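Novice: Structure here, sequence nowhere to be found:
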């Protein structure tokens, strides 16, 4: 299957090149009818930062690559030409990129590192608009996480919530009790900063309800 459409929904106004349920929920929250475009990921998609590449440049590059690959896939499948949105989120601690945990042990390791920290969440959004136009933005949010005991970390990992999430936590779920303060975009930490996203979509000619 190349795309997912809700037959009871109004006609889609854009494609979302992401399987993230959180991104889909956020687009729905602001009233944007969309279809999920399931684009096959190439080997090495989650490649590490290039030497000398900043965290913002890294996350911008990965979002851009996803968007361009999505546009190519859309055209190869002869789908209706609509604006296409892709995003990428990463957590930065002391200059190191923390991605999605590979397993429970990795999730424990990441959460121990984040415990008691002030870290950054970088989310880049890329929109392929009319023709070859590409629009981009990056949201950077500082997140303060309280000290966590090993027992708390273990129980959180047992919940299953850390998996599939950059930094091994979801601020909108149980991990919301771990976060004392943020400076920036709450929805950016979730995976799609709505302020930046809505600005890009307006520039792409999409009216936000």
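Specialist: Good, I have the coordinates. Everything quoted here is computed from the prediction, not taken from an experiment. Numbers count the residues shown, from 1 in each chain.
Novice: going forward, measure contacts between C-alpha atoms and count neighbours the same way
Specialist: Fine.
Novice: element containing the residue with the largest distance to the centre of the chain, please.
Specialist: Most distant residue from the mean C-alpha position of the chain: residue 151, 28.2 Å away (Cα atoms, centre = their mean). Element membership for residue 151 (DSSP states H and E) is helix 150-159.
Novice: Quickly note the distance from the residue farthest from the centre of the chain to residue 20.
Specialist: For residue 151, the distance to residue 20 equals 28 Å [Cα to Cα, to the nearest Å].
Novice: and here's the other structure:
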């Protein structure tokens, strides 16, 4: 049962299964059109260093890129950054890099910044950035290896090599923050904006 009142489905500029599931579970009719931008190049050329600013920039760029080819549509872009102190993490390129990231995060508290932006016909209509703090329990090499073996290729699809909605939950001893922020889409704030545009039935 959809709650979406728009003439055309919401457009999600992402192939993230977690973000797609959040929208589907909220009863929002949507289509997915990944932006496929060079995130690292955009980040490097921006000169930005604050994780929230970087996430916001990339969310805007994703939504604008898809908006250019989807006239008239509400396009949602989202991005997430992970920082441990001054170090910014990206999605691991493979299992070895995933293991390195987990060893670095072990026993420490890191921050996730999640940004969402909505663009229509090239105009930024809404943006929001939120953050959460995540404390990883102390992990031995055997535990990391076992986790990576069980989680499989999924570890390379998310920053930090974990997915909280899956086996990644076993890595943590403390979580402070909004569940949707952790999954990479500040959903409550997005829903409030969509309601303000009279696009939702509730």
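Specialist: Yep, that arrived. Every value quoted in this text rests on a predicted model; they were computed, and no experiment measured them.
Novice: What's the match for residue 38 of the first structure in the second structure?
Specialist: Correspondence of residue 38 of the first structure to the second structure, assessed by TM-score structural alignment: residue 34.
Novice: and that match, that's in a strand?
Specialist: No - using DSSP: H, G, I helix; E, B strand; the rest coil, the assignment for residue 34 of the second structure is coil, not a strand.
Novice: How about the secondary structure of residue 100 of the first structure?
Specialist: coil.
Novice: Return the residue of the second structure aligned against it.
Specialist: In the second structure, residue 100 of the first structure lands on residue 91 (TM-score structural alignment).
Novice: Run a quick neighbour tally on its match.
Specialist: When neighbours are defined as other Cα atoms under 10 Å, residue 91 of the second structure has 18 of them.
Novice: got it, and residue 42 of the first structure?
Specialist: Quick note: residue 42 of the first structure (other Cα under 10 Å) scores 8 neighbours.
Novice: so it sits in a helix?
Specialist: No - assigned with three-state DSSP, residue 42 of the first structure falls outside any helix and is coil.
Novice: What distance do you get for it to residue 65 of the first structure?
Specialist: Taken as Cα to Cα, the span from residue 42 of the first structure to residue 65 of the first structure is 11 Å.
Novice: Also residue 122 of the first structure?
Specialist: 16 Å.
Novice: swap in residue 96 of the first structure?
Specialist: Taking Cα to Cα, one finds residue 96 of the first structure at 21 Å from residue 65 of the first structure.
Novice: So for these two, which residue has more residues nearby?
Specialist: Remark: of residue 96 of the first structure and residue 65, residue 65 carries more neighbours, 17 against 11, as counted by other Cα under 10 Å.
Novice: what about the counterpart of that one in the second structure, helix or strand, and which?
Specialist: When the second structure is aligned by TM-score structural alignment, residue 65 of the first structure is paired with residue 61. Assessed by DSSP H and E, residue 61 of the second structure sits inside helix 51-69.
Novice: ok and the helix or strand just after that helix relative to helix 51-69, angle-wise?
Specialist: Once the chain leaves helix 51-69 of the second structure, the next helix or strand it forms, by DSSP H and E, is strand 74-84. Calculated by axes from the mean of the first three to the mean of the last three Cα atoms, to 10 degrees, strand 74-84 of the second structure forms an angle of 150 degrees with helix 51-69.
Novice: Strand 74-84 of the second structure against the first structure, how far on average?
Specialist: Once fitted to the first structure, strand 74-84 of the second structure is off its aligned match by 0.8 Å on average (mean Cα distance after the TM-score superposition for the first structure).
Novice: could you list every residue that touches the equivalent of residue 183 of the second structure over in the first structure?
Specialist: In the first structure, residue 183 of the second structure lines up with residue 190, judged by TM-score structural alignment. By Cα atoms under 8 Å, 6 or more residues apart in numbering, the contact set of residue 190 of the first structure is 22, 23, 170, 171, 172.
Novice: Assumed the last one was part of a strand.
Specialist: Translated: residue 172 of the first structure. No - under three-state DSSP, residue 172 of the first structure sits outside any strand and is assigned coil.
Novice: Against residue 165 of the first structure, how distant is it?
Specialist: In terms of Cα to Cα, residue 172 of the first structure sits 11 Å off from residue 165 of the first structure.
Novice: same deal with the first one?
Specialist: Remark: distance between residue 22 of the first structure and residue 165 of the first structure (Cα to Cα) = 10 Å.
Novice: more neighbours, these two?
Specialist: residue 165 (20 against 16).
Novice: ok, and the closest non-adjacent residue to that one?
Specialist: residue 100 (5.1 Å; Cα to Cα, 6 or more residues apart in numbering).
Novice: That concludes my questions; thank you for your assistance.
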